[in-house]
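K.L.:
Give me a model of this one.
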Amino acid sequence: MTPLPAIFVSHGSPTLVLDDVPARDFLRGLGADLPRPRAIVVVSAHYEARGVRVNTSARPRVIHDFYGFPKALYEMDYAAPGDPALAADILRRLRDAGLDATGDEGWGFDHGTWVPLTLMYPDADIPVVAVSVDPDAGPEHHRCLGAALAPLRDDGVLILGSGAFTHNLGELRRGGWAELDAPDWVTRFVDWTAGAIEDGRSDDLLHYRDRAPDAVRNHPTEEHFLPLFAALGAGGSGTGRRLHASTVFTVLAMDAYAFG
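P.N.:
Reported below is the predicted structural model:
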């Protein structure tokens, strides 16, 4: 069996499932372009915890972790099953790698999980296990997390990091969508990061906070960029391939990458 790639996607706003933008169309096609996985592990920017939490529920709940959005979003469900056996295997692998990993029955599918999966796999018939990010642990922790999960790719498991390629909500321009060009401080960061990924400059990526132009402006906090490092670690090779590039709300880059 050819291993599945590890994937990083930008999930954008919860309204991505409703909005007519290129990133929505890309995600709708991505699931069909990949070999069908037997299960999906999602490292979501919206599942935050100290150390690593792994959702062990057989029937994870859908979490509408936002407010002030259209009613249609609160009516959406994503009834994919969990996979307790896979969750237990993940916990073992993470602990063997020296990571502080804990099972979590109570979490479910936040919008970092169900928004992209609703578009990629709308039938919700593939088991899903959610894994947390630690906002204070930094890129190397998340690369190690992904590396611990990399062997699962040989067993038909899709490792999906779900975050944002840029994520400064304070400078977001609602209504801009794709009509307005991204400002220079966004494009400088996107271009530098794309080059580092495609050239396999993993050390630069791991130290992006100091080396990438406008890094802190694009990511005032790190949680939405950390799933990229989980995908990088799970991919194994250190290089990535850009699958998609677009921008919404002028300053949110929706880039996606495959690793391995």
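K.L.:
going forward, measure contacts and count neighbours with C-alpha atoms only.
P.N.:
Will do.
K.L.:
Quick one: classify the closest residue to residue 206 other than its chain neighbours as helix, strand or coil.
P.N.:
Excluding the flanking residues, the one nearest residue 206 by CA to CA, 6 or more residues apart in numbering is residue 139, at 5.5 Å. Of the three states, residue 139 takes helix under DSSP: H, G, I helix; E, B strand; the rest coil.
K.L.:
For residue 139, grab the count of nearby residues.
P.N.:
25 (other CA atoms under 10 Å).
K.L.:
which one is residue 256 nearest to, not counting chain neighbours?
P.N.:
Distances taken as CA to CA, 6+ apart place residue 9 nearest to residue 256, at 4.5 Å, with adjacent residues excluded.
K.L.:
which strand in the protein runs the most residues?
P.N.:
For the chain, the strand with the greatest residue count under DSSP state E is strand 39-48.
K.L.:
before we move on, back to that, please name every helix or strand in contact with the helix or strand hosting the residue nearest to residue 256.
P.N.:
Here residue 9 sits within strand 6-10, counting by DSSP states H and E. Counting contacts by 3 or more CA pairs under 8 Å, 6 or more residues apart in numbering; DSSP states H and E, strand 6-10 packs against strand 157-163, helix 226-235, strand 256-259.
K.L.:
of all those, which gets the most neighbours per residue?
P.N.:
helix 226-235 (a mean of 31; mean count of other CA atoms under 10 Å).
K.L.:
Would you mind getting the angle between it and strand 39-48?
P.N.:
Put simply, helix 226-235 runs at 150 degrees to strand 39-48, going by axes from the mean of the first three to the mean of the last three CA atoms, to 10 degrees.
K.L.:
Helix 226-235 to strand 157-163, inter-axis angle?
P.N.:
Relative orientation of helix 226-235 versus strand 157-163 (the same axes, to 10 degrees): 160 degrees.
K.L.:
Let me have the helices and strands packed on strand 6-10 in CSV, adding distance to residue 193 as columns.
P.N.:
Formatted as CSV, the helices and strands packed on strand 6-10 follow (distance: least, CA to CA, whole Å):
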stretch, distance to residue 193
strand 157-163, 15
helix 226-235, 11
strand 256-259, 11
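K.L.:
one more to line up against the first:
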Amino acid sequence: MAALEIVLVPALSDNYVYLLHDAGTGATAVVDPAEAEPVEAALAARGWTLTQIVNTHHHHDHIGGNEALKAKYGVPVVGPRAETARIPDMDKTVGDGDTVEVAGHKATVYETPGHTTGHIAFHIPDSDALFCGDTLFALGCGRMFEGTPAQFWQSLSTLRALPPQTRIYCGHEYTQSNARFALSVDGGNAKLKARAAEIDRKRAAGEPTVPSTLADELDTNPFLRADDPAMAAAVGKAGAAPVEVFAEIRRRKDSF
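P.N.:
A predicted model of the protein is given here:
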């Protein structure tokens, strides 16, 4: 089976919605539709018909288009079982370790609490794609609105164990500001400095910085390196447990 065609659809001010299309069957899923209109336009431009809605978490900027898209296309909504009470009209709910068809391709579900307590991510191995909502960003991670540092660090540890070639399809274009923060705590990282310069070039040209690869994140994302002694020392937490280092990095980012 050929890999999915994945189309990035900008929405709201800085959200990314994703269309996943299987050319062989015509199956087409949308991940985290912040609003309906850009999705409808992107589908029409390609002659595709929506067959599925997929949600990673309950925030309105990830489910705001659900109702209109479901009404127009008559398609099922798949989302996190733990957020059943907070995402209306889901037709199928999934949790950690489940497998589910997304645009006809097998996806593994990972529970990734931290940003919200019921957040999930979808990994599609045959397309080297991870749809992680607001858990993991290019050079960052989501705000810890509902979970604990221990939960969030475990979630990130789970995701960083995926194959390094995995492409990271996250929920927002935050990469340039994330890079500025990363440099503030890891300024001696040559790979980070080179990546930050490329990010600046892309944004100046109006280009997206997403997807990144997990390999790039492992080298340059400070939130994935909370168990690196050098990172711990850089944030004044030498010898501390990784979860304490993560919490300190997140605290600094919150006030950056």
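K.L.:
care to give me the TM-score?
P.N.:
The TM-score (TM-score structural alignment, normalised by the length of the second structure) is 0.29; 127 aligned residues with a CA RMSD of 6.1 Å.
K.L.:
What is the longest strand of the first structure packed up against?
P.N.:
Packed next to strand 39-48 of the first structure, using 3+ CA pairs under 8 Å, 6+ apart, are helix 111-120, strand 128-133, strand 157-163, helix 226-235.
K.L.:
Ends of stretch 160-180 of the second structure, what's the gap?
P.N.:
Distance across stretch 160-180 of the second structure, first residue to last, is 22 Å (CA to CA, to the nearest Å).
K.L.:
still on that earlier bit, got the angle for the strand holding residue 9 of the first structure vs strand 157-163?
P.N.:
Angle of strand 6-10 of the first structure versus strand 157-163, following the same axes, to 10 degrees, is 30 degrees.
K.L.:
any idea of the angle strand 6-10 of the first structure forms with helix 111-120?
P.N.:
100 degrees.
K.L.:
what ranges do the strands span in the second structure?
P.N.:
Using DSSP E, the strands found in the second structure span residues 5-11, 15-21, 28-31, 52-54, 77-80, 92-94, 99-102, 105-111, 120-124, 129-133, 136-137, 140-141, 167-170, 212-213.
K.L.:
The second one packs against which elements?
P.N.:
For strand 15-21 of the second structure, the helices and strands in contact under the criterion 3+ CA pairs under 8 Å, 6+ apart are strand 5-11, strand 28-31.
K.L.:
on that earlier part again, what residues sit buried inside the strand holding residue 9 of the first structure?
P.N.:
Neighbour-count burial for strand 6-10 of the first structure flags 6-10 (criterion: 16 or more other CA atoms under 10 Å).
K.L.:
now, which of those residues sits nearest residue 86 of the first structure?
P.N.:
residue 6 (16.8 Å; CA to CA).
K.L.:
could you list every residue that touches the closest one?
P.N.:
In this structure, residue 6 of the first structure makes contact with 153, 158-161, 231-232, 234-235, 258-260, judged by CA atoms under 8 Å, 6 or more residues apart in numbering.
K.L.:
The helices and strands packed on strand 15-21 of the second structure: which one's closest to residue 247 of the second structure?
P.N.:
strand 28-31 (28.8 Å).
K.L.:
now the buried residues of strand 6-10 of the first structure as CSV including distance to residue 194 of the first structure?
P.N.:
Output for those, formatted as CSV (distance: CA to CA, whole Å):
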residue, distance to residue 194 of the first structure
6, 16
7, 14
8, 13
9, 14
10, 14
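K.L.:
and the gap between residue 194 of the first structure and residue 216 of the first structure?
P.N.:
Distance of residue 194 of the first structure to residue 216 of the first structure, given as CA to CA: 17 Å.
K.L.:
My read is that residue 246 of the second structure contacts residue 154, right?
P.N.:
No. Using CA atoms under 8 Å, residue 246 of the second structure is not in contact with residue 154, being 10.4 Å away.
K.L.:
In terms of neighbours, single out the busier of the two.
P.N.:
The neighbour count for residue 246 of the second structure versus residue 154, taken as other CA under 10 Å, is higher for residue 246 (26 against 17).
K.L.:
Look up how far residue 43 of the second structure lies from that one.
P.N.:
To residue 43 of the second structure, residue 246 of the second structure is 40 Å away according to CA to CA.
K.L.:
What of residue 153 of the second structure?
P.N.:
36 Å.
K.L.:
Ok, residue 234 of the second structure next?
P.N.:
46 Å.
K.L.:
give me every residue that touches the closest residue to residue 123 of the second structure other than its chain neighbours.
P.N.:
Counting by CA to CA, 6+ apart, residue 123 of the second structure lies nearest to residue 130, which is 4.4 Å off, once chain neighbours are set aside. Applying CA under 8 Å, 6+ apart to residue 130 of the second structure gives the contacts 121-124, 166-169.
K.L.:
Can you tell me which of those residues is nearest residue 16 of the second structure?
P.N.:
Checking these against residue 16 of the second structure by CA to CA gives residue 169 as the nearest, at 8.4 Å.
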